[in-house]
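1. Kindly generate the corresponding structure for this input.
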Amino acid sequence: MKNLKNALLLKHLYHLKDLGHRYTDLTIFKEDPSDLLLPNTMEELRKQALNCHLCELSKSRTKVVFGEGNENADILFVGEAPGASEDSQGKPFVGKSGELLTKMIENVLNIPRSEVYIANIVKCRPPENRAPTATEAHTCRPYIFKQIELIKPKLIVTLGSTAYHYLTDDSTPISQIRGVINQQPDYIIIPTFHPSYLLRNPSAKKEVFEDLKKVKSLM
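-> Below you'll find the predicted structure:
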């Protein structure tokens, strides 16, 4: 949250500069905490994210990929960042990875995809589908934490190492931590492989199948 506050404060200072204020003015600037808080409704949070320009990714994105699904879902899936298909449509997991994720949800958990919520750590596509930098992830991360606060899921399935790392600050490799129950105060996190990894390594699907069976047993 500190990174987001700093970015919002810097944006405010630039706005004051454009209005003719000088940074050498003797008037002491007092931060109003209410100006730096994220909205308490999903719709207002979405509007803020769609107009976010707090990191470099806003310059190259086509669309912000906020997230979609049941806003009262018991299960939240969190990925890394949008890809090319997601960037063009503004929706999470709509390419080949999305097709596989849908099959994972509907064939293993036996619930419609529309009954879960799906989002990413970073809301804008990194160029060339690279992993988000630490600065990008930490700047954007308050949005996913606010989504969690609003949705109140019982289970969070993190897809890949990046999602798990930025939700828990645990850098354990995904190959070692996948399927392990991480009990948080208000929800459980279960990490597993990202669908894009499964497309490159089909043999790992059986491990994800076991992870999702564990999710189903906890539902």
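
2. C-alpha from now on. contacts and neighbour counts both.
-> Fine.

3. Centre of the chain to the helix or strand containing residue 157, how far?
-> Per DSSP states H and E, residue 157 falls inside strand 155-159. Mean-position distance between strand 155-159 and its chain equals 11 Å (C-alpha atoms, centre = their mean, to the nearest Å).

4. Likewise for stretch 160-179?
-> The chain centre lies 14 Å from the centre of stretch 160-179; the measure is C-alpha atoms, centre = their mean.

5. do the same with stretch 84-104
-> Centre to centre, stretch against its chain (C-alpha atoms, centre = their mean), the figure for stretch 84-104 is 14 Å.

6. Return the set of buried residues in that stretch.
-> By neighbour count on 16 or more other C-alpha atoms under 10 Å, the buried set for stretch 84-104 is 84-88, 90-95, 97-98, 100-102, 104.

7. Same question for stretch 102-114.
-> In stretch 102-114, counting by 16+ other C-alpha under 10 Å, buried: 102, 104, 105, 108, 109, 113.

8. quick one more, to check against the first:
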Amino acid sequence: MTQSKSKAELFTAMGIGPVWELKNSPLAQADSHSDSHIKPTSAQPSLESLRSTVASCRACDLCETRKQTVFSDGVAQSHLMIVGEAPGAEEDETGMPFVGRAGQLLDRMLNAVDRSRKSNVYIANVLKCRPPGNRDPHVGEIEKCSDHLFQQIALNNPKVLLLVGRFSIQTLLNTKKSVGELRGKVHHVTLNGLNIPAIVTYHPAYLLRRPEEKSKAWDDLLLLKKLGIQ
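-> Model (predicted):
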């Protein structure tokens, strides 16, 4: 589809109107100050064996309150991999990431740039278990769970990462900067010999609370589209 058509479709899907022209945002160079250099993991399993390992994980207290682990959705080895933060109540019930209203908004956003979890997107979260009451992840929980994520990324070998939400961004870019400070640039995640371009954006749940920020998320998707992933 043309950019103007996809822009109109996205703004309609995201509840923004009328459509206005967004500023040009040329492809930025990698921000070396926020690039992540993740230590290589040990010998890596297959995705299915990693899923089984995650399902039986009892490394932190979240195993006591979860209904089930939430490993992934979408198509493995897709060129685009999305990394969110942590499962919520609906994800805990279904075992799938990004369901409910936030997941529906994410799906509409991706559709506007010709992406779909049914055909060309793989989705995971930093945490594989729901924090009670949908609270923010604790540092110790992220530390315990992050090796699973690093292995998951390495096994999928994506061409680009879309990091969605503060905890995903800070974990994979090894930074304490806010989403607003990191937007508009192409970052890189270095992992097991891979050097993966990464775009950051706001979490769909945040956009549902702050709809005035949806136009910024569209700018982020335009930057993602400029990377030319297939």
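
9. returning to what we had before: and the strand holding residue 157 of structure 1, which stretch of structure 2?
-> The alignment of strand 155-159 of structure 1 onto structure 2 (TM-score structural alignment) spans residues 160-164.

10. Equivalent analysis for stretch 63-79 of structure 1, please.
-> Under TM-score structural alignment, the match for stretch 63-79 of structure 1 is residues 68-84.

11. Report the secondary structure state of the spatially most central residue of structure 2.
-> Nearest to the mean C-alpha position of structure 2, by C-alpha atoms, centre = their mean, lies residue 83 at 2.5 Å. Secondary structure for residue 83 of structure 2, judged by DSSP: H, G, I helix; E, B strand; the rest coil, is strand.

12. Residue 128 is in contact with that one, correct?
-> No - with contact defined as C-alpha atoms under 8 Å, residue 83 of structure 2 does not reach residue 128; the gap is 11.3 Å.

13. and the buried residues of stretch 84-104 of structure 1, which of them are in helices?
-> Members of the buried residues of stretch 84-104 of structure 1 lying in helices (criterion: DSSP state H): 84, 85, 86, 87, 88, 97, 98, 100, 101, 102.

14. Same list (these) but as TSV, adding distance to residue 155 of structure 1.
-> Conversion of these to TSV gives the following (distance: C-alpha to C-alpha, whole Å):
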residue	distance to residue 155 of structure 1
84	28
85	27
86	24
87	26
88	29
97	21
98	19
100	20
101	16
102	17
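
15. out of those, who's nearest residue 63 of structure 1?
-> Using C-alpha to C-alpha, residue 87 comes nearest to residue 63 of structure 1 of those, at 5.3 Å.

16. So which residues of structure 2 form helices?
-> Ranges of helices in structure 2, per DSSP H, are 3-13, 47-55, 89-94, 100-112, 139-156, 166-173, 179-182, 204-209, 214-226.

17. if you compare these, which one is most tucked away?
-> helix 166-173 (a mean of 23; mean count of other C-alpha atoms under 10 Å).

18. so how much does it differ from structure 1 once superposed?
-> Taken against structure 1, helix 166-173 of structure 2 registers an average deviation of 0.8 Å after superposition, with mean C-alpha distance after the TM-score superposition for structure 1.

19. Report the angle between that helix and helix 139-156.
-> Angle, helix 166-173 of structure 2 to helix 139-156, by axes from the mean of the first three to the mean of the last three C-alpha atoms, to 10 degrees: 60 degrees.

20. Counting by contacts, list what helix 166-173 of structure 2 packs against.
-> If contacts are counted by 3 or more C-alpha pairs under 8 Å, 6 or more residues apart in numbering; DSSP states H and E, helix 166-173 of structure 2 sits against strand 36-38, strand 80-84, strand 187-191.

21. The equivalent of residue 173 of structure 1 over in structure 2 and residue 85 of structure 2, how far apart?
-> With TM-score structural alignment as the criterion, residue 173 of structure 1 lines up with residue 178 in structure 2. Residue 178 of structure 2 sits 14 Å away from residue 85 of structure 2, going by C-alpha to C-alpha, to the nearest Å.

22. Looking at these two, which is more packed in?
-> A count of neighbours by other C-alpha atoms under 10 Å puts residue 85 above the other of residue 178 of structure 2 and residue 85, at 25 against 13.
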